[in-house]
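> Sharing a model that was predicted from the sequence below.
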Amino acid sequence: MMNLKSPREIAGMAKSGAILAGVHKMLRTTLHDGMDTMDIENIVDKFITDHGATASEKGVDGYLYATCISINDEVAHATPRQGLAIHNGDLVKVDMCVNWHGYQSDSAWSYVIGGESHSTPRIDKLMAVTKKAMYLGIDQAQAGNRTGDIGWAIQDYVENQNHFGVVRDLIGHGIGPSVHEDGPDIYHYGTPHKGPRLVPGMVITIEPMVNEGTWEIATKVVKKTGWEYYVSADGTLSAQYEHTLAITDHGPKILTSQDPEFDAKYLLTPEEMDFPDL
């Protein structure tokens, strides 16, 4: 059953998303060479708690942490690991969910440790293509379109135009009031005009994971905990970007925006956010 959200619920999820976006903005200036991934976990968890919310990744399918932290060829669902440090030039993906008074949000972002001076042209291209692919998918998240329109826009740009591989096995999803809601599943590949139709009130994530080489992934296990996570099957680098967004009569509305100027056309208006009890 698809759980359609009211305008008030969407506004509440945007408030949750603002906290999550604040975490990512904080990470831009916090991640540094030699930083332990468990320190990233602790800083993120504290930021979320200090803003009156909780890290809702904890407890999902037995997961123990506020963050998923995936490095270089790690695609998704990797955990913070005590003693595992990040270094200049690493491509690090941080994914998390926030629960603010029952309103959920979900967003992942990619970072090059050390910034531009420690990046490479290939990393820059992979990140740029992945981020643009997410926005091309968002542009297709219009009421009346189908999920295949989102998937095809992403796949065509990633694979046909840029010759990278878009991961098939991990997908976007409905969200709220729980982290993962039934329907519609959002595949990052597909056929135009196919799949479930998008209707106002749906809140979904679009979260392409793009590998520099093959789209295929392999499973690894964290020895200490037995937790399974995913890497690119050929060992190439992987990037990810993710936003939570609402389908509305006025187009897709990003609820986890980090950049109000860049995302201006996708944002809720002050009137759409005006619920005094939130």
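That came through, no problem. Please read all numbers here as calculations on a predicted model, not as lab measurements.

> use CA for all of it now, contacts and neighbours both
Fine.

> wait, what's in contact with the spatially most central residue of the chain?
By Cα atoms, centre = their mean, the chain has its centre lying nearest to residue 242, at 2.4 Å. For residue 242, the contact set (Cα atoms under 8 Å, 6 or more residues apart in numbering) comprises 106-109, 134, 205-208.

> try it against this one:
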Amino acid sequence: MGNILGKSLKEIVHFMQRNELCWCGSGKKYKKCHADFDERISEIKYNAFKGQVRPPKKIINNKHDIEMIKAAGVVNDGALDLAASLIKPGVDTATIDDAVREFIESRGGYPSCLNYEGFPKSCCISINEVVCHGIPSKKTILKEGDIVNVDITTTLNGYYADASRMFMVGEVSEEAERLVRVTKECMERGIAAAKPWHFLGDISAACGDYAHAHGYSVVTDLGGHGVGKDFHLEPFVAHEGEAGTGMLLVPGMVLTVEPMINQGKKTVVVDSKDNWTVRTKDNKLSAQWEKTILITETGTEVLSS
């Protein structure tokens, strides 16, 4: 049985596998979907010393998955737009949180932060020295000169999109404005460095090198993450590191780029009372911008901003 119709047994088995449904769940035959993709990955030589690894198949999204994440992103961006319209002196952060929840739910979604591991509100609102995970409250009133991060994640039909924006309340100090601007530029440089068939460390280096060049520190205890079919997936996205290291970036991966940049030192502390609020240890200002991005065949596509 070494040859059937001119084909070796090995060739027949390979042929049958290529005609099976693709592992990505697209419903297409493997040969018409991810066969060439897998072949390209198998040909790449990895440097274990640099921690270079293949991405697990479970985090590669098919066309349907991507469209669903995009739909969640549309609602998420709408919620961020609504939050932007409410940022002004005298507004309490609970009012913003309530509006975000109502907006997302009115469009058939769910505010993913609500009850996530016990988090009590629908979004995170972090002011000045608060790095992230600030809990909205009627007692927290925005005032002139504040810099504010609003971080929202939306679940829609089982898919997630995650983004945050910085806002300046009225007139802010030159130092605060510069931190907000440079942090956004860090994120943009990180996204520009996210290229298919390159490595995760390229994002880290682009963000971190730019922050350090401007005299800022990068929070390393927290970072970005895979997102889409769940709130938090592989890989962990550091915003400081070495280019050419870490996980291979391939088409179909969806992740967040969300540098947290500090005016002072990078050390952070978690509030012992609520076990959520993360602050700079030296009480100096911090800023964060975040977008959900898709790795495509040619570069990246922003799915939520």
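It's in. No experiment lies behind these values; they were computed from the predicted model shown.

> ok, back up a step: now the contacts of residue 242 of the first structure as CSV including secondary structure?
Listed next are those as CSV, based on DSSP: H, G, I helix; E, B strand; the rest coil:
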residue, secondary structure
106, strand
107, strand
108, strand
109, strand
134, helix
205, strand
206, strand
207, coil
208, coil
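
> which one of the residues you listed has the most neighbours?
Among the contacts of residue 242 of the first structure, residue 208 has the most neighbours (other Cα atoms under 10 Å), with 33 neighbours.

> Looking at the alignment, what corresponds to that one in the second structure?
The alignment partner of residue 208 of the first structure in the second structure, by TM-score structural alignment, is residue 259.

> doesn't residue 288 make contact with that match?
Yes - using Cα atoms under 8 Å, residue 259 of the second structure is in contact with residue 288, at 5.7 Å.

> Identify the contacts common to those two.
Both residue 259 of the second structure and residue 288 are in contact with residue 183, where contact means Cα under 8 Å, 6+ apart.

> Give me the distance between residue 181 of the second structure and residue 107 of the second structure.
32 Å (Cα to Cα, to the nearest Å).

> should've said residue 296 of the second structure
Taken as Cα to Cα, the span from residue 296 of the second structure to residue 107 of the second structure is 28 Å.

> These two: which has the busier surroundings?
residue 296 (18 against 12).

> The residue nearest to the more buried one when sequence neighbours are not counted: neighbouring residues, count only.
Spatial nearest neighbour of residue 296 of the second structure, excluding adjacent residues (Cα to Cα, 6 or more residues apart in numbering): residue 251 at 4.5 Å. Residues contacting residue 251 of the second structure under the criterion other Cα under 10 Å number 19.

> Same check on residue 203 of the first structure?
31.

> Tell me how many other residues surround the residue lying closest to it once chain neighbours are set aside.
Using Cα to Cα, 6+ apart and skipping the chain neighbours, the partner closest in space to residue 203 of the first structure is residue 246 (4.3 Å). Residue 246 of the first structure has 33 neighbours, counted by other Cα under 10 Å.

> Residue 246 of the first structure matches what in the second structure?
In the second structure, residue 246 of the first structure lines up with residue 294, judged by TM-score structural alignment.

> Check how far the helix or strand that contains that match sits from its aligned residues in the first structure, on average.
Secondary structure assignment for residue 294 of the second structure, by DSSP states H and E: strand 291-295. Its aligned residues in the first structure lie a mean 0.6 Å from strand 291-295 of the second structure after superposition (mean Cα distance after the TM-score superposition for the first structure).

> Tell me which other helices or strands that strand touches.
Judged by 3 or more Cα pairs under 8 Å, 6 or more residues apart in numbering; DSSP states H and E, strand 291-295 of the second structure is in contact with strand 159-168, strand 254-257, strand 300-304.

> what packs against the longest one?
Put plainly, it is strand 159-168 of the second structure. helix 63-86, strand 147-156, strand 286-288, strand 291-295, strand 300-304.

> now do 6 Å
On a contact count with 3 or more Cα pairs under 6 Å, 6 or more residues apart in numbering; DSSP states H and E, strand 159-168 of the second structure meets helix 63-86, strand 147-156.

> is it true that residue 91 of the first structure touches residue 109?
No - here residue 91 of the first structure lies out of contact with residue 109, judged by Cα atoms under 6 Å, at a distance of 10.4 Å.

> Which parts of stretch 278-286 of the second structure count as buried, going by neighbours?
278-280, 283-286 (16 or more other Cα atoms under 10 Å).

> which bit of the first structure covers stretch 190-202 of the second structure?
So stretch 190-202 of the second structure sits over residues 137-149 in the first structure, by TM-score structural alignment.

> which parts of that stretch are buried?
137-143, 145-149.

> quick one: which of the residues you listed is nearest residue 181 of the first structure?
Residue 181 of the first structure has its nearest neighbour among those in residue 147, at 15.5 Å by Cα to Cα.
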